[in-house]
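[1] Model the structure of this input:
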Amino acid sequence: MSLKSINLLFSIDNNFFEQLKTTLYSLRANTPNTFFRVFVLQEKQFSWKNEFKSFCSALNMTYEPLILGTSRFKYAPINKRYPKTIYYRLLAQEYLPKDIKKVLYLDADILCINNISAFYSLDLKNHLYAAASHSQLTNFTTVVNKVRLQNYETEQYYNSGVLLINVTQARRHIKYKDIYAFIQKKSATLLLPDQDILNSLYGNHILPLPDQIYNLDARKNLIYEMISNGTWNLDWIIKNTVFLHFCGKEKPWEENSKGKFVVLYKHYAHLANLTVVENN
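    Reported below is the predicted structural model:
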């Protein structure tokens, strides 16, 4: 019997090797009996490509780099927190192999803690993406973003860290020229650049997901518990949440990071490194 196959997509620079390993190990640990194709959008080949290829092979995954070159998004606003790589996911459909019809994009600061098979099998119909909003954590932010981006029809402001992408539809409807024109017009007002583009141009074509399951903000576990009248507590999260997203400036791999789920992240990071040792 052949294994079920899941396509994964990441967009990182040369500095995120360890974080990517941790995310992938968590996916493998919680979604067994599955073959993963791991596509990584990048400007050029990474210095650690051979080591990463071996790591993926040990987890029954294949590493398939997608090389964009340096010309794409050279005009887009960037800074230390938001490098050029954040934009690449918007054009993934142009670089993925022609046989790919669906792909799951994940930020490299995400930890998987439950099986993703049911989520990946979600029927996207004609939607471009499935994504979650953190609007239930603060409705005020959603209103501000609607005014700032002048996009009043979109119900929510979606987080771009977890995107189930309908590649077939994206090839038909997402055009580089539209993204380029938007950035040229709005570059001075883009705060979360790739998310602003995603929501402004394609927000009406996104299938909404519950963030407490598919994109839980790891900083806000107490708020989740409060707004659910105690239902979404730590036990519920461990049993039901699929993706923990370590949003914000403070990251769980940093030496002095704090938070309810940091020790869980560090545990998966440790196991990911053991995988490399055991297979050398």
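[2] from here on, contacts and neighbour counts on C-alpha atoms
    Will do.
[3] Which parts of the chain are helices?
    17-30, 49-58, 92-95, 117-120, 139-149, 167-173, 176-186, 193-202, 211-214, 221-227, 234-240, 262-278 (DSSP state H).
[4] List the buried residues in the longest one.
    It stands for helix 262-278. In terms of neighbour count (16 or more other Cα atoms under 10 Å), helix 262-278 has its buried residues at V262, Y265, Y268, A269, L271, A272, T275, V276.
[5] and what of the second one?
    By neighbour count on 16+ other Cα under 10 Å, the buried set for helix 49-58 is F52, K53, S54, F55, C56.
[6] Would you work out how far apart the start and end of stretch 233-248 are?
    In terms of Cα to Cα, to the nearest Å, the two terminal residues of stretch 233-248 are separated by 21 Å.
[7] what residues does it touch?
    109-116, 161, 212-219, 221-222, 224-225, 252 (Cα atoms under 8 Å, 6 or more residues apart in numbering).
[8] would you list the helices of the chain in JSON lines and tack on distance to T85?
    Putting the helices of the chain into JSON lines (distance: least, Cα to Cα, whole Å) gives the following:
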{"stretch": "helix 17-30", "distance to T85": "14"}
{"stretch": "helix 49-58", "distance to T85": "17"}
{"stretch": "helix 92-95", "distance to T85": "11"}
{"stretch": "helix 117-120", "distance to T85": "24"}
{"stretch": "helix 139-149", "distance to T85": "22"}
{"stretch": "helix 167-173", "distance to T85": "19"}
{"stretch": "helix 176-186", "distance to T85": "15"}
{"stretch": "helix 193-202", "distance to T85": "10"}
{"stretch": "helix 211-214", "distance to T85": "22"}
{"stretch": "helix 221-227", "distance to T85": "28"}
{"stretch": "helix 234-240", "distance to T85": "30"}
{"stretch": "helix 262-278", "distance to T85": "23"}
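[9] Please provide the structure for the following sequence as well, for comparison with the first:
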Amino acid sequence: MSGAVDTGAPARGANGLASFHIAFCVDNNYCRPMGATIASIIANNPGQHFTFHVLTLDLSDDNKRRIAAFEQLYPVRTQLHLLEPASFSQFAHFLGHSHYSLSIFTRLVIPTVLGGQTDRVLYLDADILCVASIAEMIALELGGDIAVVVPDAPVTTRRRVAALELAHNEYFNAGVLLMNLQPWMDADISARTLDTLMHGTKDMRFNDQDALNIVLNGRARYVSPRWNYLYDLIHDLDVNKTAMRPVGKAVFIHFAGAVKPWTDWSGHDARLLFRRYLELSPWAGMPLDPAPKNTKEMRMHSRFLWRRSKPLQSLAWFLRYLRKRAAK
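    Have a look, this model is predicted:
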């Protein structure tokens, strides 16, 4: 593994608060949305110092430069951790014959990579926007809790609790995960999660999220859904609604569905929220996705256009979908 490691005194914001560490695991495709996520956190938390960690197996020079540019724009620290296969050596006996790619395990090496720098790390998916202060989460007294998590949607929880035969009626969405590093490592959570993923008998539909839920069932602290407010754009677009629904007291809006807020072709107002924060990042000026890129998006776009009473455009996109699928 290579990456910047700060051995000096902890950085502090203007109000004297120690740096809060946030980690992302991305590839080149998710650097732009990650930029908007980071900018949204900075914008809604003035005075708080952050250290943003980016764990990746490979990144373009352009994205490396843009990540580093946050330090010129804002009083924050960024650290890029380029992971090599050797980083996963502790899990080698799990990975030897795995059909999974290394990227799926990146989140599980966060405690090992960052354990010498901080006692806690907030992991975030890169399809999240912060719309309020996270001071309450930063101030949480974790004690011996291994992790702080947020419940998934009720219907998902019911289905996964049943499918995984979980003893406790709880299931979290792992897109927001506050790791208490020493208890996490003392309980060997990463290795146990990989063991469950590799050798478990259950249907791991959501891969490491399911495995984490099995290992942490009954052992994680649950907090309000406002810390991982799941917003599915398909829900709106299927009924021809393009305005954002009220999100109440949400802090993190998680666009976890198949349609993302950086899809200009969706026509949804979530694009405006995403663009607002993207323009505060080193990715400012980059266009949103002008058209569907794959067969799944093409088919959805065709359906959404039909809902908007645009049958000819809907048919045109459905034919594109059929041609692209036939070409595979």
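[10] Can you calculate the TM-score here?
    Scored against TM-score structural alignment, normalised by the length of the first structure, the superposed chains reach a TM-score of 0.81; 256 aligned residues with a Cα RMSD of 2.8 Å.
[11] residues contacting the aligned residue in the first structure for I22 of the second structure?
    By TM-score structural alignment, I22 of the second structure lines up with L8 in the first structure. Residues near L8 of the first structure by Cα under 8 Å, 6+ apart: F36, R37, V38, F39, V103, L104, Y105, L106.
[12] ok, of these, which come out buried?
    F36, R37, V38, F39, V103, L104, Y105, L106.
[13] Surely T154 of the first structure touches L207?
    No: with contact defined as Cα atoms under 8 Å, T154 of the first structure does not reach L207; the gap is 11.3 Å.
[14] Assess the claim that S11 of the first structure and Q42 are in contact.
    Yes: if you go by Cα under 8 Å, S11 of the first structure and Q42 touch, sitting 6.3 Å apart.
[15] Give the residues shared as contacts by the two.
    T85.
[16] The two: who's more crowded?
    Counted by other Cα atoms under 10 Å, S11 of the first structure and Q42 do not tie: S11 has more neighbours, with 24 against 21.
[17] From Q212 of the first structure, how far out is the more buried one?
    Distance from S11 of the first structure to Q212 of the first structure, by Cα to Cα: 24 Å.
[18] Please apply the same query to Q19 of the first structure.
    22 Å.
[19] which of the two has more neighbours?
    Using other Cα under 10 Å, the more surrounded residue of Q19 of the first structure and Q212 is Q212, with 24 against 21.
[20] Excluding chain neighbours, what is closest to that one?
    Distances taken as Cα to Cα, 6 or more residues apart in numbering place T241 nearest to Q212 of the first structure, at 6.4 Å, with adjacent residues excluded.
[21] Just tell me what the one you found corresponds to in the second structure.
    So, by TM-score structural alignment, T241 of the first structure is matched to A250.
[22] re the thing from before, just give me the closest of the buried residues of helix 49-58 of the first structure to L3 of the first structure.
    Distance to L3 of the first structure, by Cα to Cα, is smallest for C56 among the buried residues of helix 49-58 of the first structure, at 16.0 Å.
[23] quick one: that closest one from N15 of the first structure, how far?
    From C56 of the first structure to N15 of the first structure the distance is 18 Å (Cα to Cα).
[24] How about F243 of the first structure?
    Counting by Cα to Cα, the gap from F243 of the first structure to N15 of the first structure is 22 Å.
[25] Can you pick out the residue with more neighbours from these two?
    Between F243 of the first structure and N15, F243 has the larger neighbour count (other Cα under 10 Å), namely 27 against 11.
[26] show me the residues around the closest residue to the more buried one other than its chain neighbours that make contact.
    Spatial nearest neighbour of F243 of the first structure, excluding adjacent residues (Cα to Cα, 6+ apart): C112 at 4.7 Å. Contacts of C112 of the first structure were listed using Cα under 8 Å, 6+ apart, and they are T23, S26, L27, N30, V242, F243, L244.
[27] so can I have TSV of these showing distance to R89 of the first structure?
    TSV is the format used below for the contacts of C112 of the first structure (distance: Cα to Cα, whole Å):
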residue	distance to R89 of the first structure
T23	17
S26	21
L27	20
N30	24
V242	21
F243	18
L244	20
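[28] Spatially central, which residue of the first structure would that be?
    Among the residues of the first structure, the one closest to the centroid is L106, at 2.2 Å (Cα atoms, centre = their mean).
[29] nearest spatial neighbour of that residue, skipping sequence neighbours?
    Closest to L106 of the first structure by Cα to Cα, 6+ apart is V162, at 4.9 Å.
[30] Same question for S26 of the first structure.
    S26 of the first structure's closest residue in space is C112 (Cα to Cα, 6+ apart), at 5.2 Å.
[31] Map the one you found onto the second structure.
    By TM-score structural alignment, C112 of the first structure lines up with C130.
[32] how much space between that match and H235 of the second structure?
    Distance, C130 of the second structure to H235 of the second structure, by Cα to Cα: 21 Å.
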